[in-house]
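A.B. asks: could you look at this predicted model? Sequence included:
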Amino acid sequence: MAEQDGAIYDRLTRVPERDWDKNAGLDALLNGAREPFVLRGFVADWPLVQAGQRSAADARRYLLDHARDRPFTVSIGPPGHDGRLFYDADMAMNFRTGTGKLGDIFAGIEASEAQDDPRTVYLGSIDIPAHFDGLDEANPIDLGDRDPLHSVWIGTRTRIAAHNDFPDNLACCAAGRRRFTLFPPSQFRNLYLGPIDNTPAGRAVSMVDFDAPDLAAHPGFVAAMAEAQTVELDPGDAIFIPSMWWHHVEGLAPFNILVNYWWRDTPAWLGQPQEALNHAILAIRDLAPEDKAIWREMFDHYVFANDGRVTDHIPPAARSVLAPLTSESAGRLRAFLLRALNR
C-alpha cells in the first residue's frame, strides 16, 4: 500500500465531507459528534495557509516571524526509511530526538530539499502558545466554549503509525498534503498494537506497516481495512477525528504543516483512562484466573454498570466517591491513589 500505489486508497471508504457555515461556528457539527468528517477549505483564509500556497520557504518564514526564542524539540530519521517514524529491529526508536532553534532546523530542511533521499525531520505536537507569539491570533478558529490545546506538526515526508487519542481532535492542513486513514475504536485488535510503555510518541501504535502489510503476521488487518475511511487534505482543509478513533497519518509533500486542536467534553479534573488501564495491568492482569473473574465483576459493578445497586443502600451524604464526582471528590480520590501508589 505504498504511496505510489494509490489504488488501495481508491478502494477505501471516503471520510464524509460536511457543509459548514463559518459564521455560525462549529457547535452544530461538533456537539455529540462520534463519527469523523472533513471540512474542505475551512481555514483557507489563514495567512499561514496562504504563505504555504506560495511556497514551502514562505511558510517557514511565516512561522519564523512568530517563533519565540526557545528550543524546539525535533525528531530526525536517517535517509532510507521512507519517513516512517517507528521502531527499529530491536524495538528502539528508528529516529533520534533533540532540540534546536527553529531557524536552524528549517535551514537543515531547506538544505536537504534538493537531495534524492533526505533525512526525515519532524516537529511533533509543538505547543503553539508556548512556542509562537501571535500565531493563534493571526490564524484563528472558533470552537465556541471549548478550551482546546493548540499544537502544530511540522515536517518533511512522514508516515506516522496508526494510533488514537482520548480527546476529540480537529486537525487543519496548513501546508503540504496530509493523508489520514481512520478506523473505528472497535478495530484495535485488528491493528496489532505495540507496547503501551515504549511508544514513539506516548500512545500505543499499530505494528502493521501500511505500505507493506504482513498479512501472515497480521491477518486481522484485512478486517480493519474493510472498516477504514481515508481522505487526503489539501491546504485549508480540516478533519474532525472523534475521541478514540485510530488514525494513520502521512505527510505527502516535501514540506508539511498541520495545526490541530484537542479538547475533552468531560471536566479536566477527571482522570485519564489510559492510566487506569496501566494500573489494571499492574494490579490485576497477572492474577489467577479465578481472582481476575472476581475483579471483572467488581469493575462491571462499580464502573461500567454503575447503577442504583452501587449506592441506593448508602445515605446520599455518605456516598463519597461513589456519588457523581466533583472537582473536590476527584481531588480526594487522586490524593488517595497517590498515597497508595507511593507506599
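C.D. replies: Arrived safely, thanks for sending. Quick caveat: nothing in here was measured; it's all calculated off a predicted structure. Residues are numbered from 1 along each chain as shown.
A.B. asks: drop to CA atoms for contacts and neighbour counts, all remaining ones
C.D. replies: OK.
A.B. asks: helices of the stretch 51-200 of the chain, residue ranges please.
C.D. replies: Using DSSP state H, counting those that start in this stretch, the helices of the stretch 51-200 of the chain run over 56-66, 102-112, 128-131, 135-138.
A.B. asks: save those as a markdown table, and put in distance to residue 294 and mean neighbour count too.
C.D. replies: As requested, those are exported to a markdown table (distance: least, C-alpha to C-alpha, whole Å; neighbours: other C-alpha atoms under 10 Å):
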| stretch | distance to residue 294 | mean neighbour count |
| --- | --- | --- |
| helix 56-66 | 55 | 18 |
| helix 102-112 | 54 | 15 |
| helix 128-131 | 46 | 17 |
| helix 135-138 | 50 | 14 |
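A.B. asks: one more structure, for comparison:
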Amino acid sequence: MTDASPLGTLARVATRDGPLPTGAAWEALIAEGRPVLFKGAANDWALVKAGKGSATEAAEKLKAWHSGDPVVVYRGAPEIGGRFFYTDAVDGFNFKATREPLAPVLDEILGTKDDAGAGSVYIGSTDASAYFPGFRAENPFDLAALHPMLTAYPGLASLWIGNRTTAACHYDYSHNIAVAAVGRRRFTLFPPDQAANLYPGPLEPTPGGQVVSMVDFTKPDLVRFPRFAEALKAGEVADMEAGDVLVYPAMWWHNVEALDAFNVLVNYWWNAVPAYIDSPQVTLLHALLSLRDRPADEKAAWKGLFDYYVFGDAAHPRAHLPDGAQGPLAPIDDMTARRLRALIMRKLQR
C-alpha cells in the first residue's frame, strides 16, 4: 500500500498490547463488533520464534509437526501478482489446485524466495488438527478461557502457508482470530454494510469458497467500480508483524496480503452458536430462489414476516402460544434443529 493509492488513506485498526483478554473482557471485546489488533500476543509461540530466526527454521518446524498427508496447493503464474482470482473473462480461475507432499512445496518456496519472477504458491486453509497434529502443543492459546465454542470445534484452526500472495476481499460467517505466525500480513477490512460498495462477484464458483469483491485492491478501478470510493471511507487496515494477533467479527469483509517471501498465518474460526445452527448462506441461496423475483409488494410483505419471525425479538412470536404448540418458534436445540431441517428437506423435494 503506497501513499499514491486510495487505500493509503484508510484508518488503522485499533491496536492494543499484551495477550488476548479472557472471560468478561473477551465478551466485551466481541460485543464491540470491531476488529482489534493485539501486538505480540503470540510471541511465545514456537513457530513465531522459529520464523524470527529464519524462514528455513519455520519450515523445519512445519515439517516436524506435519502428519505426512498431502496438502492442497494452489499455484498461479507470475503474471497474477499473487492475487488468486478469476480469469479476465470470469469464466474460470487464474490458478490451478493440486494435492502434493508438504516438504517439497516448502522447499520450493524457500528456494525461490529471492526470485522476483517466481510464481505464486499457496497452501490454503489446512486443518491444524488433521495435518499438523504436533502444532497445538508448541503453539498454544488458552482457547477455553476465550470462548467455549473455540474448544467445542477443534477442527476450526487452520494454517495458511505461501509466498507473496493475496486472498481477495471476502467475508466469513464466523468470527476470526488471525495470527501472523511467520512473515508480515496486511488485512484491509470493511464492515458488513459496505457489501454493495465492494462489488461482490459470483455466488459460485468462487476462488476460495466465499464470495469475493471484484475490485483489485492493488489498482482499484474507480471508473468501473465507483462506489468503492465510499467503501474506502469505512475501511480499516491492520499491518501485522510476526506474533501479532487480529480479532475481527463475523461478516466483516477482509482482503489479506502476505507481504514476505515466506508466510504462515494461523486462524481460529468460531461462532457463538452451536453447530446445529445452519449456515445463513444456505438461507440466502434459497431466498434467491423463493423471494427475489416476486413482485415488490409481496417482497415487502415477506420482509415484514422475516422481521417478525427472524430479525426481531425471538421471544415475541411465541409469547402468546402454549409451550407445546410453539414448534420451531421455541428456542432451538439439537432435536428441534433436526426436525426443522427434515421439514425443510421435505418441502424442497416436493
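C.D. replies: Cool, the structure landed. Keep in mind it's a predicted model, so treat the numbers as computed, not measured.
A.B. asks: among the helices of the stretch 51-200 of the first structure, which is nearest residue 39 of the first structure?
C.D. replies: Residue 39 of the first structure sits nearest to helix 135-138 of all those, at 19.4 Å, using C-alpha to C-alpha.
A.B. asks: helices and strands around that closest one, which ones?
C.D. replies: Helix 135-138 of the first structure sits against helix 128-131, with contacts defined as 3 or more C-alpha pairs under 8 Å, 6 or more residues apart in numbering; DSSP states H and E.
A.B. asks: okay if I get the helices of the stretch 51-200 of the first structure as CSV plus distance to residue 248 of the first structure?
C.D. replies: Formatted as CSV, the helices of the stretch 51-200 of the first structure follow (distance: least, C-alpha to C-alpha, whole Å):
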stretch, distance to residue 248 of the first structure
helix 56-66, 24
helix 102-112, 23
helix 128-131, 23
helix 135-138, 26
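A.B. asks: figure out which of the ones you listed is closest to residue 241 of the first structure.
C.D. replies: helix 128-131 (19.8 Å).
A.B. asks: for that closest one, packing partners?
C.D. replies: helix 135-138, strand 149-155.
A.B. asks: reformat those as TSV; add distance to residue 303 of the first structure.
C.D. replies: Below are those laid out as TSV (distance: least, C-alpha to C-alpha, whole Å):
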stretch	distance to residue 303 of the first structure
helix 135-138	39
strand 149-155	28
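A.B. asks: out of those, which is closest to residue 92 of the first structure?
C.D. replies: strand 149-155 (21.3 Å).
A.B. asks: which strands and helices sit next to the closest one?
C.D. replies: strand 120-127, helix 128-131, strand 256-263.
A.B. asks: quick one: that strand to chain centroid distance?
C.D. replies: Between the centre of strand 149-155 of the first structure and the centre of its chain there are 11 Å (C-alpha atoms, centre = their mean, to the nearest Å).
A.B. asks: identify the residues contacting it?
C.D. replies: Outside of strand 149-155 of the first structure, the residues within contact range by C-alpha atoms under 8 Å, 6 or more residues apart in numbering are 120-129, 251, 255-263.
A.B. asks: among those residues, which ones are buried?
C.D. replies: 120-126, 128-129, 251, 255-263 (16 or more other C-alpha atoms under 10 Å).
A.B. asks: residue in the first structure paired with residue 185 of the second structure?
C.D. replies: Matched to the first structure by TM-score structural alignment, residue 185 of the second structure sits across from residue 178.
A.B. asks: quick one: contacts for that match?
C.D. replies: Counting by C-alpha under 8 Å, 6+ apart, residue 178 of the first structure touches 232-234, 249-253, 256.
A.B. asks: with residue 183 of the second structure instead?
C.D. replies: 51, 241-242, 258-264.
A.B. asks: and residue 278 of the second structure, how many neighbours?
C.D. replies: 12 (other C-alpha atoms under 10 Å).
A.B. asks: wait, is it part of a strand?
C.D. replies: No. Assessed with DSSP: H, G, I helix; E, B strand; the rest coil, residue 278 of the second structure is coil; it does not lie in a strand.
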